[in-house]
Every structure is written in structure tokens, then in C-alpha cells.
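1. 3D, please:
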Amino acid sequence: MSKKIKIVTSIDFENQYMSATPPILRSLGIPIQIYDVKETSRFIKIPTPLYRPDYNFLVHLTKGNAKQQVDTEIRSINRNDILFVKQGNMTALKEISNDIEGHIIIFEDSTLNHLLSKEKFINLFTANTVIKLSDEISNWLTPLFELLTTEIYNNKPNLDICYSLFQAALIKIIASDKEHNKTINRSSEIAFTFKELVYKHHVEHKSVSFYVDKLSVSVNYLNRCIQQTMGTAPKEWINKVSILQSQLLLQDYTKCISSVAFELNYEDPGYFGRLFKKITTLTPSEYRASLMQNLSE
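-> Take a look at the predicted model:
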């Protein structure tokens, strides 16, 4: 039986990846949290290791730039961009400029279920990881997020007001993502559900047939849906998620590479090593060496 891979909470992030906890990062005890990017970024030890958050987060930049790994790709985030990282994604902050400004909002899935219709919920979760905003929309969001900050850090925040402000922001962001601003179709729903199933079951089930049965679709139809919406084949996505999980396990230096392979249900460590290099361009040993180098810098 594989051990459950540790998921990083917002408190874990503070303890593991920040040099200190600024006063603004006090525990709020509510389902939405908002922080000033400029204030918090001064305390983050960059680059962070790859981790999997147990929360969703959204970053709105109004100045400066950053680079964030989300699953297997490194995304550039610039002024007027929205970065959206969902619970289940693998992520790591790679770079951040000294002149960075904006907001980061942390929220749970239950918050989204409360605020969005099913169509808008799926629209958000199938949207681009980085959404480019116009000056007009970015300038519209900034005072809204400042109002949300004021209300959340009130001694007695009104959750109805917090929810309403955040709901307005989400609807504005979804509407601005022109590439995905369309009615949700069957392919989008299948792709959304497939991704969720893979995050949950990839350790025990690496065969496409398992997901075909779960979704009650044909192999050809699943292939077509995933290619159209994600630009990759279902098997390739399953492999990518498994290798991303292995990168988390490889951060534990008490585990040998073979034991990591076995923990993720790869019976042949040699095959695991070849697959790891195909996806990351590094062998597992080289990846570990790169982690050690980052820690020593």
C-alpha cells in the first residue's frame, strides 16, 4: 500500500518556504484569505521546492513579474496577469522581481461551490493557467481586492460581503478569458473529470482503461476530448502526474530512488528512471542533485 503523499497547507508553506512569518499572515480562520504580494514575497525563500497545495490560489499582478511552475510547465506572469493554481496541481515559485505588486487570494473548493454555477466552476478550472487582462479589467479588479482586504482584516469580517466581492472578481476574470469564454461542452466536462480522477487514482491506476470505465466513454472519445482540451494524450497526462508526484517524494532524502518507484507502483525502477528523464529531461539522481544545489545557494 502506498503512503499518502503529503499535501502542503498554507501553514506548512509559511513554516517550510518562508524565512519568517510577517504580521499580515496571521491565521484568519475564514475560507477566503488575501495577502499583499509585495509584503509576502520578501519572506519567501526562492526558488521553492515543488509542492502540492491543499488549497486553490489566484495571483493578480499589477507590477513586476514572476515565474511559477504549474505541473510540468513554467509560466511567466507579468503585469495585469492572473495566475490560477488549483488544489491538486504541482507547483513551485521559481523567480520573482524586486518590484512585484499585486494580491494573492487563497480559497477552498467549497468556496467556489458556494459562489459559482456548475458551468462557471468548470470554466474556471479549465481556464488558462495564466489569464491576460486588459488595463481596464485589471484596474477594475485592484480596488475590489483592496475592498476585500479591508473587509477580511476587519475585527469582525462580514462573510457575505467577502463572498460577494470575491464572486464578482471571479466572474469578471472568467468573462475576460476569451479563449475559454464559451459554453461548457461535453469534451470540457470529460477533461475536467478525467484530470480530477487522475490526481486521485494515478498511483494505483496508470492504465487508460480504468479512466475510460470510470467515465463511461470509449477510448477514442477520451483521446479526442483530452487532445482537444489539454493538447496531450490521456496516457501522457497520467505519466506526467505520476512523475510530478515522484519529484515530491524525491525531496525526502531518506528514500532511495527504487523505493520511490515502488511507492508509486512502478515495478521496474529502470523503467521509472527512463520515464522520469523523458518527462523532466533529468534522471532522478540528477534531479536530486539539482535540489541539493538550490539548497546550498
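
2. rest of the way, CA atoms for contacts and neighbours
-> OK.

3. would you mind listing the buried residues in whichever strand or helix holds A175?
-> For A175, the element it lies in under DSSP states H and E is helix 159-176. Across helix 159-176, burial judged by 16 or more other C-alpha atoms under 10 Å covers C162, Y163, L165, F166, Q167, A169, L170, I173, I174, A175, S176.

4. again, but for stretch 141-159
-> Buried residues in stretch 141-159, counted by 16+ other C-alpha under 10 Å: L141, T142, F145, E146, L148, T149, E151, I152, P157.

5. and the first one, that's in a helix?
-> It stands for L141. Yes: if the criterion is DSSP: H, G, I helix; E, B strand; the rest coil, then L141 is within a helix.

6. does it touch A169 like I think?
-> Yes: at 6.5 Å, L141 counts as touching A169 under the criterion of C-alpha atoms under 8 Å.

7. helices - which of the buried residues of stretch 141-159 land there?
-> L141, T142, F145, E146, L148, T149, E151, I152 (DSSP state H).

8. can you pull the contacts of the first one?
-> By that I understand L141. A169 (C-alpha atoms under 8 Å, 6 or more residues apart in numbering).

9. next, the second sequence, to be compared with the first:
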Amino acid sequence: MEKPRFDRAESTDRPWTDQMPDQALLNLLPTNAETAGLPALTVPQEEGSPPEYPLELYRLYLANRGDIALTLDSQSMTLKKGQLLTLSPGEVVAFSEGQTLISLSFHHDFFCVRVQRDEVYCDGVVFNRLSGLPVVAFPETEHTIVEGRFHEMISILSNPSPFSHDRALNVLRALLLHAADYKSRATAAELHEAGKTKHLSPLVLQFQHLVEETFAQRKEATFYSEALGVTLSKLNRRVKDELGKSVMQAVNERLAIEARVALRSGKRSIKEVAFDLGFIDPLYFSRFFRKQFGRPPSQYFQSPVQNEA
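-> Reported below is the predicted structural model:
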């Protein structure tokens, strides 16, 4: 059977096992009711054309043999050798014929991708689509290490034991932390080359802390300047110099990331997520989401619960 090359938006219409070639994938970890029949963690045993992962899953694709031509949400691009493509649920990718790479997918309930101030390696860094492409570029000296993490997960899943789940989880966490490290370094280097301040000042650090504590309740730029005891123009200037964005861009980015995380789990409707994040009008929330991600939440990630707007 020829291996499919596209992610399918209608991936829940058939059982997963009916979609995949015989012996093509490993899915030896048990699923629970929360996964709705989707695999918790899947890693192809062999390199080759990427399998047909359901769009409800996170997906990682590593160009470990050479450059890869692909289309991401209708945008043509090339994944360079040593780069990692990191896709969130709902994002659609199509690979050109004959591409060879290594990949994996995992469900939100297997590894809960959350955003925390001191641990933003998931949505805040690795899977961030608010600025640029979801690509992590590793230096050549790291290629063997990154590829080895994929092969280590294959080995774990090929020899299941009572410890397989925790071992695989730790390897996935290590891979995401590794990706976050180098994506953060690349971002810092870009800011440095653009003449931005590399080290954050106490004022900007206080601003970040305040945003983390209040972004769902306070969305006015003046609130942050008044709370920090500075003029809005001064706060905007310092945040722009050190973070490369305005005060409101920083607040909206944090809000958008949280919105996407909440919607992605499929456990709350769009209306519930909007209210939880301080939006009185779900329609305004939908417009906000579309502005941030280019599509409304109803189209970003389809699920029976989320469509109850």
C-alpha cells in the first residue's frame, strides 16, 4: 500500500488502524477515553514519506537526510536539512512526492502542551505561529542528537514495558526542550542583530510578570503602564526595544497562545473559552482569534464541542 503524504482534515471518520500501512507505525502506548480513539504517541519505524497523521495531533517532522519541499497551509516552503517542523493541531501540511524524513505525532493528553512563565517551551516557543514559521534550525553539531531522540522513542515503543510510557514522555520532553533552546537562541540572535537589547531590564521583566498574572482580565495598555508607574510611551518604547513588540502586541500574543491551548484540548466550546479569557462577546473573540492566526476558531481546530459557539 502506498504511504499517504497528506494530513487529513477528516481524519476521525475512520479508525486510525484503517488509514495506515501495515507495520508502518508504532502505537504501543494505551489510549484513554480523553483521546477519543486517537493514538497517544506514534513514531514511524522507518524513514520515508510522512504518514497520514490526524490533524488533532501535534506533529514533528525532521529533515534528517536533506532538504524537504512542502506546503504549509497553502504556503510553499523548504525545510532545510537539520530543521524541525513543529505543527499544532489544525495545521495542514502536504509534502512533495518522494520526500524522505523522520517524524512523530502525539496527543494533547499524552503530553499536555501548556504555557507557563518559566516554561514556555511549547506554545510560547516551539509551536508559536504568531511570528514566522514553526521551524527550529539546529546547528550541524546537534543533528545526530536530535535524530537520536526519534530513534530512542522507536526503541522504547518497540520493546514495551511498564516503564515505556514514562520513558517515551521524558524523551519527548527532552526533544521539545532541545528545540526550545535553539529556537530561543535564534530569536535572541535576531533581536541582537537588529540592535535590540539582549538582557531584559527590571521594568520589562516586571511587565512580563504582570502580563502573565492579568492578561485574561486586563487588556488595556494603560493598565500596565499605570500599574508599573511609568508613562505608556516609555513602557511601549522599552518593551519594543527589548522584546521587539509593543505592549498590546505582547498582551495579545499571550492571550492568543492561551486561547489556542484552550481550544485545542477540545474540552470547552468557543463560547466557554471566550468567557474564560475575559471576552464578553464570543464574536469579538472570534475576530481577535482570526486576526492572530488567520482563521476563526471554528475553522482552526474542528471538534464537536468547539463548534458549539
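
10. quick one: TM-score?
-> Overlay of the two chains. TM-score (TM-score structural alignment, normalised by the length of the first structure): 0.55; 218 aligned residues with a C-alpha RMSD of 4.6 Å.

11. report the aligned residue range of the second structure for the helix holding A175 of the first structure.
-> The aligned range for helix 159-176 of the first structure in the second structure is 165-182, by TM-score structural alignment.

12. residues touching the matching stretch, excluding its own?
-> Contacts of stretch 165-182 of the second structure (C-alpha under 8 Å, 6+ apart): 29, 84, 110-111, 121-122, 125-126, 136-138, 146, 149, 152-153, 156-157.

13. packing partners of the host helix or strand of F272 of the first structure?
-> Per DSSP H and E: F272 of the first structure is located in helix 269-280. Applying 3 or more C-alpha pairs under 8 Å, 6 or more residues apart in numbering; DSSP states H and E, one finds that helix 269-280 of the first structure makes contact with helix 234-249, helix 257-263, helix 284-296.

14. buried residues, it. List them.
-> P269, F272, G273, L275, F276, K277.

15. isn't the second one right up against A261?
-> In this case it means F272 of the first structure. Yes: shown here, F272 of the first structure and A261 form a contact pair, counting by C-alpha under 8 Å, at 6.2 Å.

16. picking that back up, now the element after the helix holding A175 of the first structure, going C-ward?
-> Scanning forward in sequence from helix 159-176 of the first structure by DSSP H and E, the next helix or strand is helix 186-201.

17. buried stuff in whichever helix or strand comes after that following helix?
-> Proceeding N to C from helix 186-201 of the first structure, the next assigned helix or strand is helix 208-215, under DSSP H and E. For helix 208-215 of the first structure, a neighbour-count test (16+ other C-alpha under 10 Å) marks V208, Y211, V212 as buried.

18. need the residues you listed in a markdown table (columns: distance to N294 of the first structure).
-> Shown next, in a markdown table, are the buried residues of helix 208-215 of the first structure (distance: C-alpha to C-alpha, whole Å):
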| residue | distance to N294 of the first structure |
| --- | --- |
| V208 | 36 |
| Y211 | 37 |
| V212 | 40 |
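
19. which of those sits closest to S296 of the first structure?
-> V208 (40.6 Å; C-alpha to C-alpha).

20. looks like that closest one contacts P234 (just checking).
-> Yes: V208 of the first structure lies in contact with P234 (C-alpha under 8 Å); the separation is 6.7 Å.

21. wait, isn't N128 of the second structure in contact with P134?
-> Yes: contact criterion C-alpha under 8 Å: N128 of the second structure and P134 qualify, at 6.2 Å.

22. please say which position in the first structure T141 of the second structure maps to.
-> In the first structure, T141 of the second structure lines up with E136, judged by TM-score structural alignment.

23. count the neighbours of P139 of the second structure for me.
-> Using other C-alpha atoms under 10 Å, P139 of the second structure is surrounded by 10 other residues.

24. since that was my last question, I'll sign off now.
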